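Give me a 3D structure for the following:
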Amino acid sequence: MLTPQWLDQLRSRVALSALVGRSVRLQKAGREHKACCPFHNENSPSFYVNDEKGFYHCFGCGAHGDAIRWMTDHQGMAFMDAVKDLAAEAGMDVPEPDPRAAKAAEKRDSLHDVMAAAQEWFKTSLASPEGNSALRYLDTRGFDAHTIQRFGFGFAPEGRQALKGALSRFPEEMLIEAGLRIAVEERDPYDRFRGRLMLPIEDARGRVIAFGGRILAKTKTDAPKYLNSPDTPLFDKGRTLYNLHRAAPAARQSGRMVVVEGYMDVVAMAAAGIAECVAPLGTALTEQQIEMLWRHVEMPILCFDGDKAGQRAAMRAITRALPLLRPAHSLRIVRLPEGLDPDDLIKAKGARAMEALLSEPKSLIEVLWEAERDAVPLNTPEDKAGLKARLMAHVDAIQDPDIASLYRREVQDRYSAFAFPKRESKWQPGGGGQSGFQRGSSQKGGKWNSRPAPAPSSPESISRLNRRHEQGGTRDGLSAAVIAGLIRWPDILMRHAEALARTPDLDPRFELLIDCCGGSEALESARLEAILRQSGAEPPTPADYYGFRFGFLGNGENPEKSAEELTQAIQLLIERPVLESALQAATARHEREFTDETFAEQQRLRERKLEFDSRLRHMATRHASS
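Below is the predicted model:
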């Protein structure tokens, strides 16, 4: 039996450009090949072959197909002859015919006949007096005659046996198997669709395989608003996208595919001129449907309603997509204004408003971040840690190691910026030609209005100093040497105050020095030393930075060189906590997951730490002989 899976494997083993290139002269065009179309006469190339997606397409005459279709349409071969030739070339054995499969195929053909007959009857019923209520509803939606005809709208009359009577030439069992009738124990079967506006659901070849029906009578409060066919031998709702057979050619022209929540949204979008639109059928987007979308475009756009249900639908789609992500293949998300669906938006603001939204979709990671960030209040450290855990759980679902690594880094960067915000800092012009640094300030009317910091000798300042010291402020040799250098060269403090203010876990004495930059008085070494002592802190002594022989701590005969070396030392000081934090996190992650990826990340950061230590040793000892 030639299963869809076997045929897909056959197509994947055939290089389509090589196959077509045997009889058509192809030219490389980016990731595709192009040529003058072999199916019609033309002077400029409009025929393209895409090996990645496995199809050819002519934008002039519309010729489209895969390797098998090329053999049948261009080479004139019968289907099975084409399959056998391609299988021999690909080194595959053609499965032996299965009598049961042949019988199932014959049954599918019969069910197609049933569905085609049902569609014709529904269309006829819409044009009858019984269909007036359905026509009035279509008119309220703004669907013109062309749209009604194009999408095949119909009407299922009231009556439990109406369809059975209309399709009496087919056995009852076939009507039940096609999903048109419902069989129940100890009762007569009855029509599934009654008193509903009907819309055919078609396969990739445009054949009717199922139906969707919208209720019209408001009195039926217990009936579902929309009712779809059940799964049948023809219809698998998890593997079907409504309108794909129309949207696929349009997507090849526009380069995009839009996914909306329901088939009535698809019709509304098409009526507004957006033809490359599909919808799942009563379920969340499945893995199979995502793969189907990727066969046509690499970045399909999911367009969800702006209510909570739409948000949940977006998250379900993202969760399904994460394990499937691969290079250049992802999803983009558009959220409509709250309370609006595509039809509402188009009616209220026109097709241009919808196009404007579709032109600025958000990335998958952006939506994932926003959804988890806004899911619950984040008032405590535990709440924020929960946010990180939820985000990392999503990242862990990604199977592609490169994409997972990039997502993990992106999530960590976003989380760090959110959980550990940088302290606000603004520069304020000072008097007498001096520049000042004031933290916690804002600009109004062109002037900086500062929130004064506590005086260095106040109880609040001393308490804050002691508290930060208890919480892990470091007083190692590098910190002590830089503090001593800043006291010796106060002008350097002014240049780097903002960067130091943003650096976590520094020696608390840095904060006292930075506070001094906000005043109008000139910074002098003696004043800085006095401020440290008033706050209960002592200036560093040579014993505190024993072994660090920085040039900026020497006699100061070369101010420019001293300033350069002190700047280098400050940069090392700022870089160190970031590097150590990243290494600590990578080590913990490797101990928890123990994968090749986590080991490689840990080793990379260890190498960076060794390089950092080497730079520090070289800088600190190069003046040892001076």
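
okay, CA-based contacts and neighbour counts for the rest of this
Fine.

okay, how far is it across stretch 82-102, tip to tip?
Terminal residues of stretch 82-102 lie 19 Å apart, using C-alpha to C-alpha, to the nearest Å.

Can you show me the strands along the stretch 301-450 of the chain?
301-304, 332-335, 362-363, 425-429, 435-439, 442-444, 447-449 (DSSP state E, counting those that start in this stretch).

Here is the second sequence; please produce its structure so I can put it next to the first one:
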Amino acid sequence: MSLSPAFLDELRSRTLLSALIGRTTKLQKAGREHRACCPFHNEKTPSFYVNDDKGFYHCFGCSAHGDAIRWLTDQRGLPFMDAVKELAQAAGMELPAMDARAAERAEAAKGLHEACGDAAAWFTEQLHGLAGAEARAVLEKRGIRPETARDFGLGFAPDSRGKLKTALKDYGDPMLVEAGLLISVEGKDPYDRFRGRLMIPIRDQRGRAIAFGGRIIGDGEPKYLNSPETPLFDKGRTLYNLDKAAPAARKANRVLVVEGYMDVIALAQAGFGEAVAPLGTALTEPQLERLWRISDVPILCFDGDSAGQKAAIRAAHRALPMLTPGRSLAFVTLPQGQDPDDLVRAKGPAAFEALLRQTQPLVDRLWAHELAAEPTATPEQKAGLKARFTELANSIADSDVKHEYLADFRRRFDEMFRPQRSAFVPFAPRAPGGGGAGGSGRRNGQPWKLPIGPIRAETKAAQSLGVDSTHIKLILAGLIRHPAEIARHIDVLGLLRPAEPSLNQLFDKIIDLAINDHTLDSARLLTILAASGFDQTVGELFRADQPQCSFTEKDADPERARADLDETIAILVARPEVVAALNEATAAMMTHFTAEAFDRQRSLVNECNALESRLANLVQANEDARAFKSEGS
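So this is what the prediction gives:
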């Protein structure tokens, strides 16, 4: 079927947008427009406007914008063609003619939809009849109220091989088999697929029954039985309760993913209408795409047992290649042995809401899982861990997100496996033969040199430990911009004490202020420092001609600034130890040259240069960003 622009324009013109939106959103007249609190995000003051003359809606709070078709696809979650069909039917317009094969498929699908709808109604009738007493008792035992059962269309399939077949005989056995309602066995008459089960209809995004899930009443296997795949039902593309959850999720600004039907139903009854569930399989790529159409960061609330956590990490791995800027997953870890249904029944909605406020980002879940997967006691095991993280990051198709994951994993790895500083005592004898503070030579015709002179053990100023004043100033400026970070690094900041008296005094002052006031922010810190006579020293740190990093910039992204500050401090703390070890190795090599001593010395030279390169890259990345911003303006 081909829809021309003229047809779509006519469809929009025949649709009164305020009437369409007013079915589910309370609108108030505001001059020539209508307004309301936005249905796409939570707000108390109306910023959502509907303009019938222009045929569009717009929210000045969250920038939601669109026409009648967009309203049905975004707010109701309908596919584009379903939205067009619904609007065309309401407007009395006929869709352009389909080709013969498409028309034949549409007619067959119509019959299957009707069969599934009648089956759902028949199952509901059985639940409320005499035969459904045991099923009603199961619902009561699980705390499912009658109104909740009606809202989800719950029903009951009697333990019979032919009652549904008889009730729907007008459709004929072939159609009922194709709809998944009967089982066909060669040489025998078809018989009812669902017998002796609590019936849960599975609906499409338009709310039409397309399949069923059946829970056994009493003992028996399988505990849950789903419809087979049919022309209407593709379990890898369908999410249970998506028709109800999509509008609820847009209002709640989140979508929850749980493992099963009863979790969804129990959460909805407890006030969490934004929950969906896959249908007996791991989350698939099409299901993830559907979730991301509703929320940028779906929250996975899988069971707290081993199987639930394995399902969560499988979903994490499947999502990785599909990540884009801003699009990810988050995780909630439920108490061991509990699912959402258990939790809300035992402790109420507040307990579940508290868990939702403590979601774990995707990167944290991946880090924790890989770290717990294997030991990391030996160099080989550490290398294996690093290789697994690199492989995970490289599976991400989006280059920007991939590089951020690589940087994040590298930072975490470096912080976890950084050598212990307390075990090292700097020692740097002068090289024999008057080698002096520097040190140079040749190996295979290639020059090599030390990046810094020998370290004096008795010197405690950071400058003498290989940290120059430029880097010290960067750290001081960063701590002034982000005083909350001082407490996180308090155990190592003493190793970075400046040698210059003015900077040393400033260093002491900001440490004291931050320790005494944990709520200190940058603006208040700058005010206090200026009143204490440090305004000139602070001004020098932020001069335009001074090197800057993301964490010294006033308007930098907070997450990136924090990560870059963490990395810079880690490098500057590690660097003196590496330099001291390098001086010791060089002196030993000059005293007694061996291939082993040379390899050790060369390895430390490379390590020093790598640290220098990482520092330079942090500054250069910020300079590049400034230059790009300047060109753009």
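
For the strands of the stretch 301-450 of the first structure, give me JSON lines that also has distance to residue 456 of the first structure.
Shown next, in JSON lines, are those (distance: least, C-alpha to C-alpha, whole Å):
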{"stretch": "strand 301-304", "distance to residue 456 of the first structure": "55"}
{"stretch": "strand 332-335", "distance to residue 456 of the first structure": "51"}
{"stretch": "strand 362-363", "distance to residue 456 of the first structure": "47"}
{"stretch": "strand 425-429", "distance to residue 456 of the first structure": "18"}
{"stretch": "strand 435-439", "distance to residue 456 of the first structure": "14"}
{"stretch": "strand 442-444", "distance to residue 456 of the first structure": "22"}
{"stretch": "strand 447-449", "distance to residue 456 of the first structure": "20"}
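
so which of those strands is the most packed in?
strand 301-304 (a mean of 25; mean count of other C-alpha atoms under 10 Å).

On the three-state scheme, residue 62 of the second structure is what?
coil (DSSP: H, G, I helix; E, B strand; the rest coil).

Aligned to residue 272 of the second structure, what sits in the first structure?
Using TM-score structural alignment, the equivalent of residue 272 of the second structure in the first structure is residue 274.

And for residue 413 of the second structure?
Using TM-score structural alignment, residue 413 of the second structure pairs with residue 415 in the first structure.

residue contacts, its match?
By C-alpha atoms under 8 Å, 6 or more residues apart in numbering, the residues touching residue 415 of the first structure are residue 388.

Under the alignment, what does residue 116 of the first structure map to in the second structure?
Checking TM-score structural alignment: residue 116 of the first structure goes with residue 117.

you'd agree that match is up against residue 207?
No - using C-alpha atoms under 8 Å, residue 117 of the second structure makes no contact with residue 207, being 10.2 Å away.

So which of the two has more stuff around it?
Neighbours were counted for residue 117 of the second structure and for residue 207 using other C-alpha atoms under 10 Å; residue 117 has more, 17 against 13.

The helix or strand harbouring the more buried one against the first structure, how far on average?
For residue 117 of the second structure, the host element (DSSP states H and E) is helix 100-127. Mean deviation of helix 100-127 of the second structure relative to the first structure after superposition (mean C-alpha distance after the TM-score superposition for the first structure): 0.9 Å.

For that helix, enumerate the helices and strands it packs against.
helix 133-141, strand 155-157, helix 163-167, helix 173-178, strand 209-216 (3 or more C-alpha pairs under 8 Å, 6 or more residues apart in numbering; DSSP states H and E).

Turn the ones you listed into CSV, columns for mean neighbour count.
What follows is these, written out as CSV (neighbours: other C-alpha atoms under 10 Å):
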stretch, mean neighbour count
helix 133-141, 16
strand 155-157, 29
helix 163-167, 17
helix 173-178, 18
strand 209-216, 24
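
for the ones you listed, which one sits closest to residue 515 of the second structure?
Closest approach to residue 515 of the second structure among these is made by helix 133-141 (54.8 Å; C-alpha to C-alpha).

before we move on, the earlier item: and the nearest residue to the match of residue 116 of the first structure once chain neighbours are set aside, how close does it get to residue 427 of the second structure?
Using C-alpha to C-alpha, 6 or more residues apart in numbering and skipping the chain neighbours, the partner closest in space to residue 117 of the second structure is residue 209 (5.4 Å). Here residue 209 of the second structure is placed at a distance of 77 Å from residue 427 of the second structure (C-alpha to C-alpha).

next one: residue 277 of the second structure
Counting by C-alpha to C-alpha, the gap from residue 277 of the second structure to residue 427 of the second structure is 62 Å.

The two: which has the busier surroundings?
residue 277 (25 against 17).

Which residue is the nearest non-sequential neighbour of residue 213 of the first structure?
residue 198 (4.5 Å).
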